[in-house]
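J.: got a structure for you, letters missing:
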């Protein structure tokens, strides 16, 4: 084996030198390692850059409702205070804004928004459970004096609940809910027609079962009886339809909305979505692009922190119910609260106490019989699909 004498330079090239040391790498090997390291660095930077691009796009999708935040600050002194640290109350408002592309098919664009779906979502501290309480659109309530977007002032009045959103927007709706329940609304989220359809499509549709066929021109819905998967337009028609399904009551529509949302939650929670980036990104893109939120939830990080806190809640602990109500004494087409059941529910939510529900007529879930005996609230859970 040729060996270079110490201190003597014979002009030998490094490539001709061999040694038994494993730490010595030929020049060609070193060049290959440098190329490999450079390639890995470029790959890492590319992945990071792509990830940042996705993050920025999703983050930029979310619209911030600063007007509502400004309006609520004017009335801070009259708003209720939070009773339990780390518990959260989020008001979800389904807007039927008809001004967007493709939305005028649902009715004439009057320049205002209405809401057939309003849900108060209570998240227990430490992520123990989630309770979603539907507020009927026709519930007769005291609506406080509110400012309209035009700047005009509305006098306080006793009217049906969805009047607050149509004429006073989200701020008026939040103040009405807080006045009704005594519960502090920490955040609000507004979802429009288009966003709902995109979200359903992004998860691959939601399965329902129909006892009879449906033909509803107003809801743009035509379905056959039996088990089927609904996508965007059909899903929207299904949750909006009223007179063509069941007995035509808003009660049945609310129950149908709750069941549909329960199945949608289960679909999103499934590993097939959450653990598959190809499926997860369309879901996130659809969800964020459909949302208008308060400044406290208007970033991807804020929403992620919220989802992270509830993603491990067992499905049987995600409950949907409706405020206890009955036909209004002076108009059977309107609703009024059933007392003391309603006040008991509001107190349980304020104090972050467990809420049990009975199985509603249209629900397919099975509850603990003891819970049925002691609970005045009807609803369902997200533990099972509609068609189980």
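T.: Yep, that arrived. Owing to the predicted nature of the structure, the values given are computational and were not obtained by experimental measurement.
J.: going forward, measure contacts between C-alpha atoms and count neighbours the same way
T.: Fine.
J.: residues contacting the nearest residue to residue 327 once chain neighbours are set aside?
T.: Spatially, and ignoring its direct neighbours in sequence, residue 327 is nearest to residue 335 (4.6 Å; CA to CA, 6 or more residues apart in numbering). Shown in contact with residue 335 (CA atoms under 8 Å, 6 or more residues apart in numbering): 136, 138-140, 325-328.
J.: of these, just the buried ones, ChimeraX syntax please.
T.: The buried subset of the contacts of residue 335, as determined by 16 or more other CA atoms under 10 Å, is captured in ChimeraX by this line:
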select :136,138,139,140,325,327,328
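J.: can I get the contacts of residue 335 in JSON lines including secondary structure?
T.: Formatted as JSON lines, those follow (DSSP: H, G, I helix; E, B strand; the rest coil):
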{"residue": "136", "secondary structure": "coil"}
{"residue": "138", "secondary structure": "coil"}
{"residue": "139", "secondary structure": "strand"}
{"residue": "140", "secondary structure": "strand"}
{"residue": "325", "secondary structure": "strand"}
{"residue": "326", "secondary structure": "strand"}
{"residue": "327", "secondary structure": "strand"}
{"residue": "328", "secondary structure": "strand"}
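J.: try this one next to it:
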């Protein structure tokens, strides 16, 4: 009888262990399923955030030639491959990217940050980012928005095209023809092919800075701009997203009050952001990484070559050898416009020599 009791106890204990193991297995399986579902949802959400414009189709072949690109040699850094495919080399050729900061006032967040009319938009900030072959150096060229240019005829989404405009302000291209006209105008004045287009609006920029935990910027003079609502003493400051955006928009009360003074502040801000990103270990902080990715993709418009999370990640991976201190910021050489002292025109031959160096 004692033996029977022992056998019964062992059977009950084995049954309990089996039940516990099954419950643990089900819990683990459920956790894995939820984790995979959450990761899938996050990817879908970030990917669906991105808006795009098919610039290549809109502009056709009447454009400057593409730069010759070369893949990285076999065995160097490459994107992760699926088990059924061999590693694909990351692109390493030179690239020119038009980056616009849009002062769109659409949506409550942009209106709160930008003020003004809720209709229309302009390219408040325009930079041509040139990546050298090898992706180890970069040059960022700012184009003053007050530059007078010949704005070419641009195709419209609704059909037809805009008229050629002589002596038009550079930032009017975006107003009349959106991203397509902005790209075509830049290519017409530089004779440099824009391989990609990236646009971020007010709220996206502010969210990005906040997601990174702020940005540290040093100003050389006191700032008191009633339009951007920014007051800073000369010195080093830790800025949140709203303050950083105000700094990017500040032009009054610094220098001569022109757009050139604002460009100087924007270039400081770009370098400070690059340094902040380089110093932040996002991979070790998944929540912060998601917040940064959500801030970027949520207010991003790209060309169709960068309009998916996979393409953006691959592009970012190709830049991992580019340190912040190898980025040079310059402004397109300009002089006061003869027709309007409040406007500028390209200074030649210096401007053409600068663009030539980026081809």
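T.: That came in fine, so what should we check first? What you see is a predicted model, and the numbers here were worked out from it, not measured in a lab.
J.: TM between them?
T.: Remark: TM-score between the superposed chains equals 0.82 [TM-score structural alignment, normalised by the length of the second structure]; 332 aligned residues with a CA RMSD of 2.8 Å.
J.: can you show me the helices along the stretch 101-250 of the second structure?
T.: Along the stretch 101-250 of the second structure, counting by DSSP state H, counting those that start in this stretch, helices occupy 108-114, 172-190, 202-211, 241-249.
J.: for those, which one sits closest to residue 283 of the second structure?
T.: Relative to residue 283 of the second structure, the nearest member of the helices of the stretch 101-250 of the second structure by CA to CA is helix 202-211, separated by 13.8 Å.
J.: that closest one aligns to what range in the first structure?
T.: With TM-score structural alignment applied, helix 202-211 of the second structure matches the range 193-202 in the first structure.
J.: neighbouring contacts of the matching stretch?
T.: So stretch 193-202 of the first structure is contacted by 94-97, 103, 206, 231-233, 235-236, 264, 279, 282-283, 286-287, 289-291 (CA under 8 Å, 6+ apart).
J.: returning to what we had before: out of the helices of the stretch 101-250 of the second structure, nearest to residue 58 of the second structure?
T.: The closest approach between residue 58 of the second structure and any of the helices of the stretch 101-250 of the second structure, judged by CA to CA, belongs to helix 172-190 at 7.0 Å.
J.: what separates that closest one from the chain centre, distance-wise?
T.: Here helix 172-190 of the second structure is found 18 Å from its chain centre; the criterion is CA atoms, centre = their mean, to the nearest Å.
J.: average offset of that helix relative to the first structure?
T.: In this overlay with the first structure, the average offset of helix 172-190 of the second structure from its partner residues is 1.2 Å by mean CA distance after the TM-score superposition for the first structure.
J.: quick one: buried residues of that helix?
T.: By 16+ other CA under 10 Å, the buried positions in helix 172-190 of the second structure come out as 172-190.
J.: next one: stretch 314-326 of the second structure
T.: Counting neighbours by 16+ other CA under 10 Å, one finds that the buried residues in stretch 314-326 of the second structure are 314-315, 318-319, 322, 324.
J.: which one of the residues you listed is nearest residue 265 of the second structure?
T.: residue 324 (16.8 Å).
J.: look up how far residue 15 of the second structure lies from the closest one.
T.: When distance is defined by CA to CA, to the nearest Å, residue 324 of the second structure is 61 Å away from residue 15 of the second structure.
J.: same question for residue 125 of the second structure.
T.: According to CA to CA, residue 125 of the second structure stands 69 Å off from residue 15 of the second structure.
J.: with residue 212 of the second structure instead?
T.: Here the distance between residue 212 of the second structure and residue 15 of the second structure works out to 52 Å (CA to CA).
J.: for residue 197 of the second structure, same thing?
T.: According to CA to CA, residue 197 of the second structure stands 63 Å off from residue 15 of the second structure.
J.: likewise residue 306 of the second structure?
T.: As for residue 306 of the second structure, its distance to residue 15 of the second structure is 56 Å (criterion: CA to CA).
J.: which one of the two is surrounded by more residues?
T.: Neighbours per residue (other CA atoms under 10 Å) separate residue 306 of the second structure from residue 15, with residue 306 holding more: 21 against 12.
J.: the more buried one maps to what in the first structure?
T.: By TM-score structural alignment, residue 306 of the second structure lines up with residue 297 in the first structure.
J.: in what helix or strand does the residue nearest to that match when sequence neighbours are not counted lie?
T.: What sits nearest to residue 297 of the first structure in space, not counting adjacent residues and going by CA to CA, 6+ apart, is residue 303, at 5.9 Å. In the assignment (DSSP states H and E), residue 303 of the first structure maps to helix 300-310.
J.: check the mean deviation of the helix or strand following that helix from the second structure.
T.: As assigned by DSSP H and E, the chain's next helix or strand after helix 300-310 of the first structure is strand 318-322. Taken against the second structure, strand 318-322 of the first structure registers an average deviation of 1.7 Å after superposition, with mean CA distance after the TM-score superposition for the first structure.
J.: still on that earlier bit, for residue 278 of the second structure, find the nearest of the helices of the stretch 101-250 of the second structure.
T.: Of all the helices of the stretch 101-250 of the second structure, helix 202-211 sits nearest to residue 278 of the second structure, with 13.4 Å by CA to CA.
J.: could I get the buried residue list for the closest one?
T.: With burial defined by 16+ other CA under 10 Å, the residues of helix 202-211 of the second structure counted as buried are 202-211.
J.: which among those gets closest to residue 268 of the second structure?
T.: Nearest to residue 268 of the second structure among these is residue 209, at 14.1 Å by CA to CA.
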